[in-house]
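>>> Okay, sequence plus prediction incoming.
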Amino acid sequence: MRRATASVPGPQPAAGPGPAPVQAVRVLEITAGFAVAGPLGGAARFVIELSRALATRERTRVAPRLAALWDFATPHDEEWRAQLAREEIPVFTAAPWQAGAPLRSCMESLRNLWRHPGARVDVIHSHGEFTDLAAILLKRRLGARYLVRTRHSSVEWPKRPRLGAFFANLLYPAVFDMEVAVSQNAVEALDGRWLAGRLGRKARRIYNALNFERFGIEMAGRLETRARLRASLGVPVDAPLVGTVGRLVPIKGYHVLLEAIPAVAQLYPHARVVIAGEGPERAALEAQAAALGMGERVIFTGARSDVEAVLATLDLFVSSSYVEGLPTAILESVAAGVPVVATAIPGNMEILQDGVTGRLAPPGDAPALAHAIVAALREPAAAKAMADRAYQDAQQRFSIEVIAAQYADLFCNLMANAPGR
């Protein structure tokens, strides 16, 4: 079993942003871990990128450090800890993840955080479920004045709905000084809670964000990437390639995407579909594809660490979800310049406007989804124009620089109103 580890900032000031001024707000960002290609996905990457942006672009206002509840023992865990250390962002990883004993893993992580709290902070910022509980536990221990939590998902504590309802409706409004939601629909849900209304608590909308630079690097060699990845997947370079990225769970609606594929294949017999991700629904989805006679057309890749490369090779990204907060996968596709077809649900519609920046179809409607996919493939010039407009809009609203500034404003405004400050 691996012991808890701490990444200590390097001694070379030139390697990172340098020390923040004394007046900078000291913020502890808490994430579940750094397994960005595994179970944690977009939220974990967002916390990392937010911390990096705060430490560089907002260093005169915010001094961040990171605590990860678990080490998932993936290559990304090691890579990100090393990268953050090079950038002089302090990191503490509390405990190893034990897949067969989640409760034990949770207790060990919280115990280690309590025993090794680190330096005092002004604000603790958590990002869902167990990290929210860790923030509550550590507030007094770290002398934090304020607790802030960001709700990244439209559904909290899905495996423990009763417990989640207690936390979300009664505990969180009472103990968190600010709750942030990543979509307007989620803001309205938070503001609609009885206790939040009684206490006069209003949630704030701050979107999830992307580091657009990471996609720019991959896109620079797009043709080479496209040829290389398609060859590895057994897809001809000129075949229409439709794809999606995400966890294979029911709310993602991948079974609806598979139901739509036969209609697409009738018009585009050489088209292929790639589904990049892992999850409990994989076996059922593979069986469904085979039963539809689409087994050779649909490629299940499992979890991928090279999301940028996967997107670079697609002609069209499809999201068939029933529920989303603010979907990172769609943002990534937009950043990669890939046309998008998605379901007309609140989170998706905050990114895409039907017929302007993408194409939307009703959730659960396979014929409508097939029609939207065919329309995008049939009119590639129009699809590209939509993708270009989506990219320009996303840079204005969802870039990590914009969102980091909004969080810095939030933290500074809280501290400006702190008693005795």
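Good, I have the coordinates.
>>> okay, CA-based contacts and neighbour counts for the rest of this
OK.
>>> Assign residue 396 to helix, strand or coil.
helix (DSSP: H, G, I helix; E, B strand; the rest coil).
>>> for residue 147, same thing?
Of the three states, residue 147 takes strand according to three-state DSSP.
>>> now the strands: where do they sit in the stretch 251-400 of the chain?
Using DSSP state E, counting those that start in this stretch, the strands of the stretch 251-400 of the chain run over 272-276, 298-302, 316-319, 340-343, 359-361.
>>> in what helix or strand does residue 49 lie?
In the assignment (DSSP states H and E), residue 49 maps to helix 41-56.
>>> hmm, back to that, just say which of the strands of the stretch 251-400 of the chain is most tucked in.
Between those, strand 340-343 has the highest mean count of neighbours, a mean of 27, where neighbours are mean count of other C-alpha atoms under 10 Å.
>>> ok, second structure coming up, stack it against the first:
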Amino acid sequence: MRIRMITPAARGSRSGNRATAERWARFLRAGGHRVDVATDYADEPADAMVALHAWRSAGAAARFRDRHPDRPLVVALTGTDLYRFQASDPDTTHRTMGLADRLVAIHEAAADDIPARFHDRLTVIIQSATPPPGPRQPVRGEFRALVVGHLRHEKDPFRPARAARRLPPDSRVVVHHFGLAPDAEWAEAARAEMANNPRYRWHGEMPRWRVRRALSRAHLLVHSSRMEGGANAVGEAIVAGVPVLASAIPGNTGLLGRDYPGRFPVEDTAALTDLLRRAEGDPDFYATLTKHCRQRAPLFEPEREAAAWRGLMNELTAS
């Protein structure tokens, strides 16, 4: 089957949307399908479409459905679909969702955030992750908390640094942040935080292999987003055996589980400080976090994600 994979991110983009589309395309090609990854649809030959982003890919999805009303259309819901555009432009977002034969979400709590009329179309396919090569060896001399994510408002990127500031003098917590500053203002803010906070180090954007190696040397991952559809960094930490402290947003809850004890309220600096203190100083709490993450790790196996995508497309084709 020839599948048109639509993503709003152009070829060569470092966007997570582009990386996700290319990974899904590899899975489907391995299953025998022909997959073209593009940013739009202009009547190119296609037996099915997978449109990443209900709002941004609305035009491509509508055109494909108009031209081919009997061919499978899958719409993958991103974090901005779920937590921004359903509120700011529900007509467009829900219209696209209504055109789809199947909706795909990447975390288990997504059903809570879409209208009930779409629940029977929803399939959850958690994005896979691979552990870093070699054994995990946390650094000595500090309790390293890793932050992985670009400096954007939605990521609340300096919340871990602010929480670390409040720790007692004998704490060994140091926050190491890997992520791109999209402009000079964000870069200056990160440098200013470093200058005034001995517990914060900003490393800028790094290649993925460097980030994965840093994970193997960390004691924790801290993910403080205000809004997220399901962060790759959380999955990579889980499969690396690195416990996570995360804001209690649906995207994090859907990856870590509703009973995960390492969550804190969004923008709650004091609560995050308390979790950092407990993770560093309470071996039983740290072991509990580790156990929970270990139990979730099988959900992130690449074979599981690949099989889910191939099964979904084969099911739609057969029906």
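Structure received. From a predicted model like this one, the values you see are computed outputs, not experimental measurements.
>>> about what we covered before: residue 187 of structure 1: which of the strands of the stretch 251-400 of structure 1 is closest?
Closest approach to residue 187 of structure 1 among those is made by strand 340-343 (20.3 Å; C-alpha to C-alpha).
>>> returning to that earlier point: and the contacts of the very next helix or strand once past the helix holding residue 49 of structure 1?
Using DSSP H and E, the helix or strand that follows helix 41-56 of structure 1 towards the C-terminus is strand 62-71. Contact partners of strand 62-71 of structure 1, identified using C-alpha atoms under 8 Å, 6 or more residues apart in numbering, comprise 20, 24-34, 51, 54-55, 77, 89-97, 105-106, 109-110, 131, 408, 411-412.
>>> Tabulate the strands of the stretch 251-400 of structure 1 in a markdown table, adding columns for distance to residue 162 of structure 1.
Shown next, in a markdown table, are the strands of the stretch 251-400 of structure 1 (distance: least, C-alpha to C-alpha, whole Å):
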| stretch | distance to residue 162 of structure 1 |
| --- | --- |
| strand 272-276 | 32 |
| strand 298-302 | 32 |
| strand 316-319 | 29 |
| strand 340-343 | 28 |
| strand 359-361 | 32 |
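>>> For residue 282 of structure 1, which of those strands is the nearest?
strand 298-302 (8.2 Å).
>>> Just the angle for that closest one relative to strand 272-276, thanks.
Put simply, strand 298-302 of structure 1 runs at 20 degrees to strand 272-276, going by axes from the mean of the first three to the mean of the last three C-alpha atoms, to 10 degrees.
>>> how about the strands of the stretch 1-150 of structure 2, start to end?
Using DSSP E, counting those that start in this stretch, strands in the stretch 1-150 of structure 2 cover 2-6, 34-38, 48-52, 73-76, 102-105, 122-124, 143-148.
>>> For residue 209 of structure 2, which of those is the nearest?
In terms of C-alpha to C-alpha, the element of those nearest to residue 209 of structure 2 is strand 143-148, at 12.7 Å.
>>> got a list of contacts for that closest one?
Strand 143-148 of structure 2 is contacted from outside by 138, 157, 160, 172-179, 211, 214-215, 217-223, 233, 280, using C-alpha under 8 Å, 6+ apart.
>>> corresponding residues in structure 1 for it?
Mapping strand 143-148 of structure 2 onto structure 1 (TM-score structural alignment) gives residues 240-245.
>>> what does stretch 238-252 of structure 2 give?
Using TM-score structural alignment, stretch 238-252 of structure 2 pairs with 334-348 in structure 1.
>>> now the end-to-end length of that stretch.
Chord length of stretch 334-348 of structure 1, first to last residue, is 12 Å (C-alpha to C-alpha, to the nearest Å).
>>> okay, now residue 268 of structure 2: neighbour count?
Residue 268 of structure 2 has 13 neighbours, counted by other C-alpha atoms under 10 Å.
>>> With residue 162 of structure 2 as the reference, measure out to it.
10 Å.
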